[in-house]
Structure formats: structure tokens, C-alpha cells
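A.B. asks: Predicted model and sequence follow; I will ask about them next.
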Amino acid sequence: MDPGRKLIDPDRVAAAIDGLGDRAVIDEWAQRFSVVADPSRLALLVSIHYAREISVTDLAAVTGMTDTAVSQALRLLRAHGLVTTRRDGRVVRYRLADATVHELIHRVRPHAEQPAKDEQDR
């Protein structure tokens, strides 16, 4: 910050500087948000979140993407530490690896409310 700059509210400026913290962390989160900002990748993350673990083939069926497109997107999501894998025989299943992304999905797409008891009986 320029020491000669006139401030309107120095206490708020100090609070903002403290909250901003390390610029490298801001840059890291900006990169994560740019990865998540793509609608196809976001759809994959939301699908993985609700399935808990899911294969490429099943993700392709859910999202309407090709297996190749899903694999390429998952490679990027994995490189950024947003998803991880678990091998189950010949099947590789993907799951969320980032707790913050898990929380963001809850804010963006909260769990659907359970239907009322009388609606379940219909």
C-alpha cells in the first residue's frame, strides 16, 4: 500500500489487509475457481458429490458427455486436487478430494428436501 495515500477509514483498510492475507493463497483459489467455473467440470463435481463415488462411464451417462470428455475433465480436476480416485477391480471411481469444494456445492446446490410423508406414499 502506498504510504502517502489518503485513506477514508484506516481501520477498515487494516481489517481488509489482514483478511486478504497471503496473495499466493488468493492466486491459488483464483486458479481453483477458474477450474470449477467451467459448466461441464462443475456438473461433474456436483455429480460426484451426490454419488459419493462414481466411474467415468457413469459420469458420462449422467452429464451427457462422452467418456473421453469426462476423462479429460477429470484429469484436470485431479491435477488441481479437487478429485481423487479409488480402484475397484477394473473400475476406477472418482470422489471429491477437497472439503471446501464439497461445502461450496452444498451452497450452490443444496440437498433437495425430503418429500412430505403423504407424498412418499403416493
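C.D. replies: Arrived safely, thanks for sending.

A.B. asks: From here on, just use CA atoms for contacts and neighbour counts.
C.D. replies: Will do.

A.B. asks: The residue nearest in space to the middle of the chain: which element?
C.D. replies: Nearest to the mean C-alpha position of the chain, by CA atoms, centre = their mean, lies residue 101 at 3.6 Å. Applying DSSP states H and E as the criterion places residue 101 in helix 99-108.

A.B. asks: got a list of contacts for that helix?
C.D. replies: By CA atoms under 8 Å, 6 or more residues apart in numbering, the residues outside helix 99-108 that reach it are 46, 49, 82, 96.

A.B. asks: one more time with 10 Å
C.D. replies: If you take CA atoms under 10 Å, 6 or more residues apart in numbering as the criterion, helix 99-108 is touched by 32-33, 36, 42, 45-46, 48-50, 82-83, 96, 109-111.

A.B. asks: let's bring in a second one:
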Amino acid sequence: MHLVPESRAHRRAIDEHTVCEAIEGIGDAARVNEWAARFSLLGEPNRLSVLLAVHRAGPIAVSDLSLATGISDTSVSQILRLLRASGTVTADKDGRVVRYRLTDPGMAALLDSSLPPEPAA
């Protein structure tokens, strides 16, 4: 059981090989925390709606996100502030308009894998 941390080495395993594979599957604790943070962003319907809209249509302005999602401008701005702080989206100034785009490739892949396919034209 070469991958079992010393703090757990005293515990008995039924299948040592399977335990090591499970530890490899979990990977680094920092990576697990990073993914847990991504999933927490998806756990609230309004945040998820904003993320999906930015992912599909970005770069997009707050007022356009508000119109598309049915969420108030103020709430969209608060959601975007959180998404910017997490490094998920970036704001680009276009004259007086600020447009948001998805910048986290992990989140983009996650959204791509969970979105239904686009309807055929």
C-alpha cells in the first residue's frame, strides 16, 4: 500500500491494490479543492444560468445577461463579481460597456459536457 499516507497506514485494507487506485483517482488535495470550488459555483440556479449564458454567448454585457436570464442587473453584477473573484470569468472593457467571458477552461469543459446538444437548424 505504497500510496496510503503514513497517518492511515495502520488501517487494514481488503484489497490494497484497489485502495492505491482509489488514492490515485482522488489525486492531489489541492486539485480536489479546486474542483469542489468549481462545482459550488454551479450549485445555485442563477449562477448556473449566468455561467451558461456567458459560456454560450460571451463576451456579453451585464444588461444583456440580465435580459437573457431574467435576473436583475444588480444580481447579475453580484454573480459576476463572485465569478471574477474565482477566476472563472474575465471582464473586458469595450468603450463604456464591460463584457464578460468565460476564462476557466476546466469550467468550460464541465459546462460543455453537461449541456444538451444544440437543436438542429
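C.D. replies: Alright, I've got the coordinates. Please read all numbers here as calculations on a predicted model, not as lab measurements.

A.B. asks: related to what we said a few turns ago, narrow the contacts of helix 99-108 of structure 1 to those in helices?
C.D. replies: Residues of those located in helices (DSSP state H): 32-33, 36, 42, 45-46, 48-50.

A.B. asks: So residue 92 of structure 1, which state does it fall into?
C.D. replies: Put simply, residue 92 of structure 1 is strand when judged by DSSP: H, G, I helix; E, B strand; the rest coil.

A.B. asks: again but with residue 65 of structure 1, I slipped
C.D. replies: coil.

A.B. asks: ok, it - how many residues close by?
C.D. replies: Residues within reach of residue 65 of structure 1, counting by other CA atoms under 10 Å, total 16.

A.B. asks: ditto for residue 60 of structure 1
C.D. replies: Applying other CA under 10 Å, we find 17 residues neighbouring residue 60 of structure 1.

A.B. asks: What of residue 57 of structure 1?
C.D. replies: Counted with other CA under 10 Å, residues neighbouring residue 57 of structure 1 total 17.

A.B. asks: Over to the one 5 residues further on?
C.D. replies: Under the neighbour criterion other CA under 10 Å, residue 62 of structure 1 is assigned a count of 12.

A.B. asks: got it, and residue 111 of structure 2?
C.D. replies: When neighbours are defined as other CA under 10 Å, residue 111 of structure 2 has 17 of them.

A.B. asks: how close does it get to residue 74 of structure 2?
C.D. replies: With the distance defined as CA to CA, to the nearest Å, residue 111 of structure 2 ends up 24 Å from residue 74 of structure 2.

A.B. asks: Please produce a PyMOL select command covering the buried subset of the contacts of helix 99-108 of structure 1.
C.D. replies: Burial among the contacts of helix 99-108 of structure 1 is assessed by 16 or more other CA atoms under 10 Å; the matching PyMOL selection reads:
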select buried, resi 32+36+42+45+46+48+49+82+83+96
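
A.B. asks: and the contacts of helix 99-108 of structure 1, which two are the farthest apart?
C.D. replies: Within the contacts of helix 99-108 of structure 1, 32 and 111 form the most distant pair, 23.1 Å apart (CA to CA).
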